[in-house]
Each structure stands twice: as structure tokens, then as C-alpha cells.
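Here is a sequence with its predicted model. Questions after.
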Amino acid sequence: MSKKRMISIVIIVVIFIGGVAIFNGNEFQSTFLAKDKQSEAPVASNKVAVQVISPQKAAQGEGLHYKATLEADQEGIVSSKNSGKVISVLFNDGKQVTQGESLVILDDQDIKNQIKSAESQLEVSKASLQKSEASLENTQRSYDRTKILAQQGVVAQAELDNAETSLKMIKADIASSQANIQAAQTNIDNLKTGLADMIIRAPITGVMDGKNVSLGQFLAPGSVLGKVKDISVIDAAIEVDQALIQTIKIGQKARVKLNEDDTNNYEGIVKSINPSADPSSRAFKVKIQLNNEKLSLRPGVFAKVMLTDDVKVQKFVIPVALITGKEGDYSVYINDNGIVKKLAVTVGNLVNNQAEIKSGLQGNESIISTNLNMLQEGDEITVVSE
């Protein structure tokens, strides 16, 4: 074989071996890349992708606001203690009266006649007592003499017994007359009290309200004729949710306005907090006492109360759309390490689609803001953005 032919054969073999190596290399590379791409393929998951937001701190105001109803601090019932015909009515609703002032007068002629009769009976009893007391002195002396004579044997025992009986009868008459006098005097005192009650007076100082009496009306004992309301001090009654009641204290300061446009502020303090909540609303009734010397505030009027907290309660703001539930049972969904958690909140004012959260949030929660209709408490989630 020639040298030239030998070189050609070697070249052909080298080329063949190189081609096989290149082919195998490309096949290996393709296989490796395919496996690598397969390893990068996404793994199927049931987690819901969500976005979250953080609650924003609300501008710290002067306190919490509540709707209130104004009430009289004290209320006295005007009622009749006796029966009788009304002969005079001395008041109308709205009249300012003082304690003890005459309001209604009843016909008292019958009770005056009873007093005269009782006084006559008293005089009879007194006269009877005087007569018995005069006889007592003579009867006592007669008994004493008879007793001495009986001891000396001058008179029989029977005569002494008769003298003793006469003495006992006189003493009994005296006791009876004294009892009659006491009874007659008690009756007179009661009648005079009843006579005084024929003038029905104001139980307290205040403003008349709820008039329920007219001339000629016959009243039975206990008839309610109206009310006297002391409005020199007014109470603003509010209802406080159970989640916030611990933030309110007796003596806490408050300000009251009749409406948003009212330029007058009435200063007050928390007067009372009901010890138990209303069974339906689960709210506590709280009363704020206001000085009303000018009588510009009236019972039954609606007002707005602002409690100025000594310890400020931090409130937060979140979009209204993130709140679920109904009034009294609001909540939000938060991310709790990849698990949906339902958190109860108390909602306050709503402004520009933003809800004030009075309680329930600490400020560090991640509140779920998307796909809320796909979530339930306990679901697994993936946070895609904040």
C-alpha cells in the first residue's frame, strides 16, 4: 500500500471518530439541557396567591366619638296622694318650678269637715277625762276610809269590796278617755296631713313636662299628673362597645356638641358606667354629666359626645373593601405565616372608602387585600407582593 493511500485512510478514520464524538457530545448536551429544563418546571400548588397591606395609623384625634341622647339628670313624678276633684291647675309644660311649689289644688271641703268632726270628738273625750279624774279623787278617798274601817272591823268586807270596784271603774274610765283622746288626736293629725296633700306640690326644682291633668278631673290616689325634670344638669347617654369599655373611666373628661355645625362645646365628665352590657347589642350604657345652668340643652335631643382619653387608643385605617361580616361582627383576613387567619375588629368612621379600626389591630398585621372571595380561615396562601 502506498504511503499516500495510507494517509488518506488515517484521515478518514479520524474524521469518523470525531464525528461520532461530536454527535455523542451533542446528544449528551441535549439530554442534560432537557433534564435541566425539566428541573426548572414549576411544581403544581393549591396555595392561593394574594397581596397584603399593612394597616395605616389614623391621625391621633382628641378621643373617641359617640352618638348620644340627652336625658334629665333627675326626674320627679307629680302624683296625687289623695282622691279629690281638681279645682285648680297652676302649671303648663315647660314651666320652671321650684321644689315645694303648688302645682294642682284639689277640693278640700270634705276633709275640712272631717277635721271639724274629729276636733269635736276630741273635746268630748277631754271633757270625759276631766270628769273621771274629778271622780277619781273622791272615790280614792272613800276607798281609803273604807279600808281603814274594814281593818278595824267597823265595816263589813263586802263594803270594802264595793269601794274597791268603784275605784277600779273610775280608773278604767280615765284610761278609756285618754285612749279616746289619743285616737282623736291621731285622726286629726292624719286629716291635717291629708288636707296639706290636697295641694299637690313640685317634688324637685326643674321644668314641667308630660302634663296629664285638667280642671274638674277626679283623681284617684297615685294618679300621675306630670313630671318635673331637673335640667340644670343634663346627662348625655351613649352606648360603648364591649371591646372599648375598658378604655373609659369614671371622671373621664368629655365634650358634647348638638351637631357638626354647632359652635358651642359643653364640657362634661363620665358620671356612670352600667355594670352589665345590653343583652342584644352587647354594649354598655355610659352617662356623661353636663352643666346646663343656662338651660340651653333639653332632654330627648340627639348630640355628639367626644371622650378625651387620658390614655390614647391608637386607631388604624384600612380600605373598606377588606372588611367582612356585618355590624357588630366585623373582621379582616391576615397572613399568619402562610395561613389565613380571621381577626375580629371594631369599625369606626368611614371616610373616602377608608374605614377607621377602633380596636382589633396592633399595626403589625399583614392584611390580605386580594382574592378575598377565594379564602377561608385556615387556607394556605402565597404572598406575591406587599
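That came through, no problem.

from here on, contacts and neighbour counts on C-alpha atoms
Noted.

Now for Tyr330: which residues touch it?
Ile323, Thr324, Ala344, Val345, Thr346, Val347 (Cα atoms under 8 Å, 6 or more residues apart in numbering).

Out of the residues you listed, which end up buried?
Neighbour-count burial (16 or more other Cα atoms under 10 Å) applied to those gives Ile323, Thr324, Ala344, Val345, Thr346, Val347.

Look up which helix or strand the fifth one falls in, please.
It refers to Thr346. Under the criterion of DSSP states H and E, Thr346 resides in strand 339-351.

Tell me the one of the buried ones among the contacts of Tyr330 nearest Ile248?
Nearest to Ile248, judged by Cα to Cα, of those is Thr346 at 15.9 Å.

Can you show me the strands along the stretch 101-250 of the chain?
102-106, 199-201, 206-209, 218-219, 224-241 (DSSP state E, counting those that start in this stretch).

try the stretch 251-386 of the chain
For the stretch 251-386 of the chain, the strands defined by DSSP E, counting those that start in this stretch occupy 253-257, 266-273, 283-291, 302-308, 316-319, 324-326, 329-336, 339-351, 354-359, 367-368, 381-385.

would a markdown table of those strands with distance to Asp108 be doable?
Shown next, in a markdown table, are the strands of the stretch 251-386 of the chain (distance: least, Cα to Cα, whole Å):
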| stretch | distance to Asp108 |
| --- | --- |
| strand 253-257 | 48 |
| strand 266-273 | 44 |
| strand 283-291 | 41 |
| strand 302-308 | 44 |
| strand 316-319 | 69 |
| strand 324-326 | 63 |
| strand 329-336 | 62 |
| strand 339-351 | 61 |
| strand 354-359 | 63 |
| strand 367-368 | 77 |
| strand 381-385 | 86 |
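
second one coming, line it up with the first:
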Amino acid sequence: MVGHRRSNWIGIGTLLLILIFVSCEKETQESAAVDSVTATTDYTQLVSSTVVVERAALRPTLFASGVVKGQHEVLVKARTSGVVNSIDFSLGQQVEQGQTLVVLDDTIAKLSASQISLQVQNARKELDVQNQLYERGAISLSMLNQTKSALDGLEAQLERAQETLRDTTISAPIAGSIADEGISLILGDTVQAGQTITRIIDLNEMRIALSLGQSQIFFVQEGAKATIEIMTPNEVIRAEGVVGAVSSGSDSRTGSWTTFVDFTNPRPDLIRAGVSANVTIKNDLAPLHPLVPNAAMVNREGKTYVYVKQENSARLVEVEVLDRYGDLMAVEPIDDSYDLVGKEVLTSGLSRIDDETSIVTQYE
């Protein structure tokens, strides 16, 4: 029994000696690793992130939104008064140019035209007689001219009467879709001259009306290409368009400039007048400049600089800010012989950096 206990204590002592030996060996290795890192790291260098400078347009596109409408829209109005005999269209119907929409009672218009037509015929016969009498010297030139004047007046009345008769049939002036119906357009009711009958929209060629502010209008020209996006619950419909017109003056109420972007409707079955659309207008004439992030700019004693990475140090380069937009700035070096394009500019830790400061970049 005593020998067995002595054997257990010997085993436990051996295990403790092994654990102490392993622990000392691990501390020695860690100490050696720390000494190695310390020896290879220069703690006088500052760590900074960089961005490569590119020459590009600061404002290559312009974003705006507006409401879609038809390039060709008309309000159809009655040009004469009359009782509605028939209504030959319905909401949403596709109609062709010249198609009959409404027919008004033409009884009075026909009688009026017929009466004046007979008066014109009689006046022409009277003028023939007057011409013969004038040639024989039986009447004066003044009397002949009075007869001619009376005929001219009757012919003008006949033209108006015939026009009124034609206006009793109201037709579609353009091909398109019926957008709405006139108020109180009921069979048997009387419509008045000037009353709206319907609105017709050609859904094949559409237009977006944009209201642009002063900061935007300088970057838009007629003929510029544009991309249109219309969001629907199931998909995003895209189309290519062009700037069709830019107003020559601002709206006195809003101070904005109206700009039309025209496009061919890719989905006439879905895209209708009144929906909202996002428009991206391309600015092909935008000037190209070196672009740097706002975070790279340094202001020292009233001047503007950027730090350029040169091997393992930072070089302070004075620049002129030409324009700024979003998170970028368009700049040019004060020294015309120095080219920023392709260089790396520092964007972090700038408050601790001076000219020729030793640096390492974030990923070195």
C-alpha cells in the first residue's frame, strides 16, 4: 500500500516538471517573435490610405425626375352647339385620326346652309345681269360693285354655315388613346361651343417635363442623350431618350427651367401619361480634370494642397480647386509641369503628416 502511494506521488511530480518546462519554452518563443517584429518595424513611419487620381468628368451626368406625358396630346372641344345624337368612343379606346367621336343634331345647320346656298345662287344670277347692263351703260360702276359686295357677303355666310354643319360631327384630330371623357356628355343633352368632349394621347411617343434649377441648367443641351427609368411593382422599365427642348427663360413662379426629354414608349400597354420617371441626362461636353476625394484636401496658410505618395514619403503639392461635386473635387496643380493623373494621394492621417514625412500605405 505504501509503495503504491509513493509511485503515485512520483508520477504527479514528473507531470508538473513537464508542464513547467513547456511553459518556459513558449514564453521564450513569444519573446523572440516580439523582438523580431520590433527589429523590422520602423515606428517613425505614419500609416495612411491612398487613392489613385484619375482624369475624368466631375459631372458626367445629371439626375432629375418628372412626370410622363404624351408628345402629342389634344383636348377635343365642340366647335358648335347642338344636341348629342350619338357618342362613339369610350375611355381607354384606341382611335384613329379622323374617326367620329360624337355626332350632334344637324337639322338647323342643314337648313341654314341650304337657305344661304339659295341666296348665293340668286346673287350670282343677279350679278350676271348687272354685268350685262353695265356693258351697255345702263348702270353705273358703283351699282355693279354693290352687287359684287353683296355676293361676297353671302358667300362668306355660306362658308360659315357649311363649317357649322361639318362641326356637328366631332372627329379625332390625331390617332391615340382616349384619356378621359368630357363632363356631362350624355345622349340627348346639349353641348355648347367650346365644351370639352375628350382628351386624346398618343402613347407611342412620350415626353417627360423636368424642372431644373440654376445649378443644373448649365449642364443640359438640346440633343443630349438621356436614360429613363420607370418603376413598376414588378419591374423597372428603361428607355433611351433625348433632350428635346430647354426653355429660354425660368418660370417666374418657381425659378426653374422647363426641360423636355422625349422618348419612344417601350411599353405602351404599361406606361401611361401621368406616371413618374427618373431621368439621367448625359453631359458629353463636361470638361475632364484630375479628380481627388474631399478627404485628400489639405489647407495650409490659405493655400490648398494634396499629399502625393512618392516611394515611402509624402510630397506636398499645391493645387487649385476648379469645382466640387459630392465627395470629389476637380483640381489642377499650380505647377503646370506636374501631372497628378496616375499618382496616389493620401486620404487619412493628414493632420500628422508634413512634407517629406515617411509613410506606409494601408495595404503595404
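That came in fine, so what should we check first? As the structure is a computational prediction, the values presented were derived from the model and not from experiment.

Could I get the TM-score for this pair?
TM-score of the superposed chains, computed with TM-score structural alignment, normalised by the length of the second structure, equals 0.57; 260 aligned residues with a Cα RMSD of 4.2 Å.

which SS state does Ile9 of the first structure fall under?
helix (DSSP: H, G, I helix; E, B strand; the rest coil).

Run a quick neighbour tally on it.
Residues near Ile9 of the first structure, counting by other Cα atoms under 10 Å, number 11.

That one pairs with which position in the second structure?
Across the two structures, Ile9 of the first structure finds no equivalent in the second structure, going by TM-score structural alignment.

What separation do you get for Ile9 of the first structure and Phe16 of the first structure?
11 Å (Cα to Cα, to the nearest Å).

ok, now which ones touch Ile186 of the second structure?
Val84, Ile87.

Give me the aligned partner of it over in the first structure.
Checking TM-score structural alignment: Ile186 of the second structure goes with Ser214.

repeat for Val95 of the second structure
Val95 of the second structure maps onto Val97 in the first structure, by TM-score structural alignment.

any idea how far that match is from Val228 of the first structure?
8 Å.

More neighbours: which of these two?
Neighbours were counted for Val97 of the first structure and for Val228 using other Cα under 10 Å; Val228 has more, 28 against 21.

hang on, isn't Arg298 of the first structure packed against Lys229?
No - with contact defined as Cα atoms under 8 Å, Arg298 of the first structure does not reach Lys229; the gap is 9.9 Å.

where do the contact lists of the two overlap?
Joint contacts of Arg298 of the first structure and Lys229 (Cα under 8 Å, 6+ apart) are Ala72.

And these two? Which one has more around it.
Counted by other Cα under 10 Å, Arg298 of the first structure and Lys229 do not tie: Lys229 has more neighbours, with 28 against 17.

if I look at the counterpart of that one in the second structure, how far off is Gly92 of the second structure?
Aligning on TM-score structural alignment places Lys229 of the first structure opposite Ile201 in the second structure. According to Cα to Cα, Ile201 of the second structure stands 10 Å off from Gly92 of the second structure.

ok, Ser142 of the first structure - how many residues close by?
That count, for Ser142 of the first structure with other Cα under 10 Å as the rule, works out to 16.

so how far is Ala49 of the first structure from the residue lying closest to it once chain neighbours are set aside?
Excluding the flanking residues, the one nearest Ser142 of the first structure by Cα to Cα, 6 or more residues apart in numbering is Ala163, at 7.0 Å. Distance, Ala163 of the first structure to Ala49 of the first structure, by Cα to Cα: 121 Å.

The two - which one has more neighbours?
Using other Cα under 10 Å as the criterion, Ala163 of the first structure and Ala49 rank with Ala163 on top: 20 against 13.

List the contacts of the more buried one.
Thr139, Ser142, Tyr143, Thr146.

same thing with Arg255 of the first structure?
Asn265, Tyr266, Glu267, Gly268, Val305, Met306, Leu307, Thr308.

Also Ser250 of the second structure?
Contacts of Ser250 of the second structure by Cα under 8 Å, 6+ apart are Ser256, Trp257, Thr258.

Please repeat the previous calculation with a cut-off of 10 Å.
Ser211, Leu212, Gly213, Gln214, Ser256, Trp257, Thr258 (Cα atoms under 10 Å, 6 or more residues apart in numbering).

Same question for Gln60 of the first structure.
Contacts of Gln60 of the first structure by Cα under 10 Å, 6+ apart are Lys312, Val313, Gln314, Lys315, Phe316.

do you know how far the closest residue to the first one other than its chain neighbours is from Ser214 of the first structure?
The shortest distance from Lys312 of the first structure to any non-neighbouring residue, by Cα to Cα, 6+ apart, is to Gly63 (7.2 Å). Counting by Cα to Cα, the gap between Gly63 of the first structure and Ser214 of the first structure amounts to 49 Å.

Next: Val124 of the first structure.
For Val124 of the first structure relative to Ser214 of the first structure (Cα to Cα), the value is 41 Å.
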